[in-house]
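1. sequence first, then the predicted structure, then my questions.
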Amino acid sequence: MTLIILIVILALVFDFINGFHDTANAIATSVSTKALPPRIAVIYAAVLNFVGALFFTGVAKSIGGKIADPSKIANGVEIVIATLIAAIAWNLITWYYGIPSSSSHALIGSLTGAVLAGAGLHGVNWGGFSSILQALVLSPILAFAVGFVIMNVLKLIVQNLSPHRINKWFRVLQIFAAGMQSFSHGGNDAQKAMGIIVFALVAGGFQSTLDVPLWVKILAALAMGLGTSVGGWRIIKTVGSKIIRMEPVNGFAADLTSSIVIQGATALTLPVSTTHVVSSAVMGTGAAKQFRAVKWEVAGRIVLTWLITIPICAVLAGVCYKLIDIFM
């Protein structure tokens, strides 16, 4: 019971960090274009993240059972502790340096590495891991493509309007799009902490199914909302200004794209990275406006971080598990 309580606390810390780490992406465009004042944007996103987190559970079941079967792993509680320590450490490191890394990649990489260290190759459900990895890889590609198309359509619609009028209307539309994106983020990302808690509950023998208890939903939603209210200004600066020169029409297109892709993944019960989706949508809309307008050097550093997150977190979680195993 003591270890389960420790896991719940660590999972909520992860969700809190996820709130100010990943939700920064959800409001970066609207803050950068001055569609919303920073404090209002943070509160707005926090409320909608909380609401979104209460609506869905499919992704939580995927996290809780697709990578490994918690009912068949004897040391599942220790594996979850190692997973959360590694994921939290990586999130804090990337947040400190203002790198829009993925909390989803960090958690999935950490869980896989901890299961490998604690249960061996046969402990990992490679089919389930492969389906999750495919969603994580394909979602940013899809976001880039959808963002490119939406931006081109918007260019045709507004080509005869004055820049002042375009900016005025799209700042208003951005408020709604940012709200959709925050709701989508809560519906997908908060479920990852729910899923890891359920994994621990099943592994510890406290429940036999992957259903998410109401108290887990409420705690995860609160942690996500509180984390969002703290804000992640370092990442807002990177996503909102360092990839492209953001204008309201770009911001609206990127937010609309992100919410469509994330909601689609949630409906399919697949965890995706809000960070990857938002950053790719920003790149896609920027490329549609003017290919040279995208700061590809910055984009390249972001993509490199995406690629190294899963293997680094897997190794880090494996080391954490071995240390925990020694002490316990």
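-> Cool, got the structure.

2. all contacts plus neighbour counts: C-alpha atoms, from now on.
-> OK.

3. show me the contacts for Asp22.
-> By CA atoms under 8 Å, 6 or more residues apart in numbering, the residues touching Asp22 are Pro100, Ser102, Ser103, Gly232, Thr274, Thr275.

4. okay, pairing it with this:
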Amino acid sequence: MDLYDLFFLLSLAAGFLMAFNLGANDVANSMASAVGARAITVRQAVFIAGILNFVGAVFLGSHVTATVSKGIINPAGISDPQLILIGMFSALLAAALWVLIATLTGLPVSSTHSIVGAILGFGIVAGGPSVVQWSQLGGVVLSWFISPFFAAVVGFLIFSQIRRRVFMAENFIHSARIWGPRWMALTMVLVGFSFLYKTPVGERMALAWYQSLVLVLALAGVVWLLSARMAARLAASVAESAEGVEAIFRKMQIFTSCYVALSQGANDVANAVGPIAAIYVLVKQGTLLAKADVPLWLLSLGGLGIALGICFLGHKVMATVGEKITTLTNTRGFAVDFAAATTVLVASKLGLPVSTTHAAVGAVTGVGLARGFRAVDFGVLGRIVVYWLLTVPIAALTSIIIFQALRWTFL
């Protein structure tokens, strides 16, 4: 077995670990608000998110992914392909270890930023500071502030609107019947545009803007009709109270959480399989290409790892995001999902690298602040922010240590 084959096998194991951690940490955020608001149980969340993430990763995930994650380094600046081989493995392992540590302590971190930091670390050692795409790194740093702040603002506004239009109305249930389906239709607009413009399937469809608009509006109309019927049926069986409103929004929140889980599987699986794809190309071609064909079995490996991560460790991060930052009800949870999904979609269209983790935590905080500062546990929030700030430097340092040890051993 030569060096390439050895590190390809090792990278499969490290990639599976990264996918496992992705499910346990990043993807757990998609169900955190639904669990915290008691719309579904942890077991139901694990089952739903596990299936939807696997489907999203395998059937909607990119079959052509950049071999150097996020373009954080320029591989042309590293002449020896064996250095890239060992470096990509080091980055994958370093990122996986950091996300695993964060998951075991129940704190949400970004796997995207972990990979970026790890690749940055080995890139500086292997090729010097000149190989780093510093503008890309600047965008990552900028997203630390933009995505949670934007999600917090949207979450604050959405929940304030629900509270004003529904909870301050003379007739709670009637207002919920009217506004609930409207929010669901608006959510479908968001879901539709997200899948048309943020997934490989949508990109392959290549619809013109007016075709996309007609399709999304038609789907939104169908969702509005179905939601209106569901809300009417629920309204007939609940009391005229705040609890009755929450019962109507409970079903709606499950829909928004399912959307986040499916889209995360489709978009985030590249964090686990991107570096493996780089190694895969090096093994097959002997050189690193700008793009790499990702075989279906590799996407399946990533999808399986994500699903198992949710099953075994997902409850830890779900508890932190869904319960410890602020108390969530179904209306608040709906606002959280809507804000997080909106943030990720808008940022993606603007070309900003954002983390769903950061958006989810920001949205939870914004919804909590809509009820006053006392509604937010700033101690928990502070620990989360510290972990966010440590992600890139710790992943980079760990990657450097692993890379140097492997280079001295094998080269």
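-> Right, received. Where do you want to start? The model shown is predicted, which means the values in this text are computed figures rather than measured ones.

5. once they're superposed, what TM-score comes out?
-> The TM-score (TM-score structural alignment, normalised by the length of the first structure) is 0.91; 328 aligned residues with a CA RMSD of 2.3 Å.

6. for the contacts of Asp22 of the first structure, which ones persist in the second structure?
-> Retained contacts for the contacts of Asp22 of the first structure in the second structure, judged by both residues aligned by TM-score structural alignment, their matches' CA atoms under 8 Å, are Pro100, Ser102, Ser103, Thr274, Thr275.

7. was I right about the last one contacting Ala106?
-> Spelled out, that is Thr275 of the first structure. No. Using CA atoms under 8 Å, Thr275 of the first structure is not in contact with Ala106, being 11.7 Å away.

8. map Ser258 of the first structure across to the second structure for me.
-> Mapped onto the second structure by TM-score structural alignment, Ser258 of the first structure lines up with Ala340.

9. what about its match, how many residues close to it?
-> Ala340 of the second structure: 30 surrounding residues under other CA atoms under 10 Å.

10. what about Ala169 of the second structure, neighbour count?
-> Number of residues near Ala169 of the second structure (other CA under 10 Å) recorded here: 13.

11. correction: Leu157 of the second structure
-> Neighbour count of Leu157 of the second structure, defined by other CA under 10 Å: 17.

12. grab the nearest non-local neighbour of the counterpart of it in the first structure.
-> With TM-score structural alignment as the criterion, the equivalent of Leu157 of the second structure in the first structure is Val149. In space, and not counting its chain neighbours, Val149 of the first structure is closest to Ala288: 7.6 Å by CA to CA, 6 or more residues apart in numbering.

13. wait, doesn't that neighbour sit right on Val146?
-> No. Between Ala288 of the first structure and Val146 there is no contact under CA under 8 Å: 10.5 Å.

14. and the helices in the second structure?
-> For the second structure, helices defined by DSSP state H occupy the ranges 3-22, 28-36, 42-55, 81-104, 111-127, 134-162, 172-198, 200-205, 209-235, 242-285, 296-319, 330-350, 356-369, 378-410.

15. helix 296-319 and the longest one, what's the angle between them?
-> With axes from the mean of the first three to the mean of the last three CA atoms, to 10 degrees applied, the angle from helix 242-285 of the second structure to helix 296-319 works out at 140 degrees.

16. can you pull the contacts of the equivalent of Ile86 of the second structure over in the first structure?
-> The alignment partner of Ile86 of the second structure in the first structure, by TM-score structural alignment, is Glu78. Going by CA under 8 Å, 6+ apart, Glu78 of the first structure touches Tyr321, Ile324, Asp325.

17. out of these, who has the most neighbours?
-> For these, the largest number of neighbours (other CA under 10 Å) sits with Tyr321, at 26 neighbours.

18. that residue reaches Gly118, doesn't it?
-> Yes. Taking contacts as CA under 8 Å, Tyr321 of the first structure lies within contact range of Gly118: 6.9 Å.

19. what's the counterpart of Leu12 of the second structure in the first structure?
-> Residue pairing (TM-score structural alignment): Leu12 of the second structure is matched to Val8 of the first structure.

20. tell me how many other residues surround the aligned residue in the first structure for Ala242 of the second structure.
-> Aligned counterpart of Ala242 of the second structure in the first structure: Pro163 (TM-score structural alignment). Other residues near Pro163 of the first structure number 10, with proximity taken as other CA under 10 Å.
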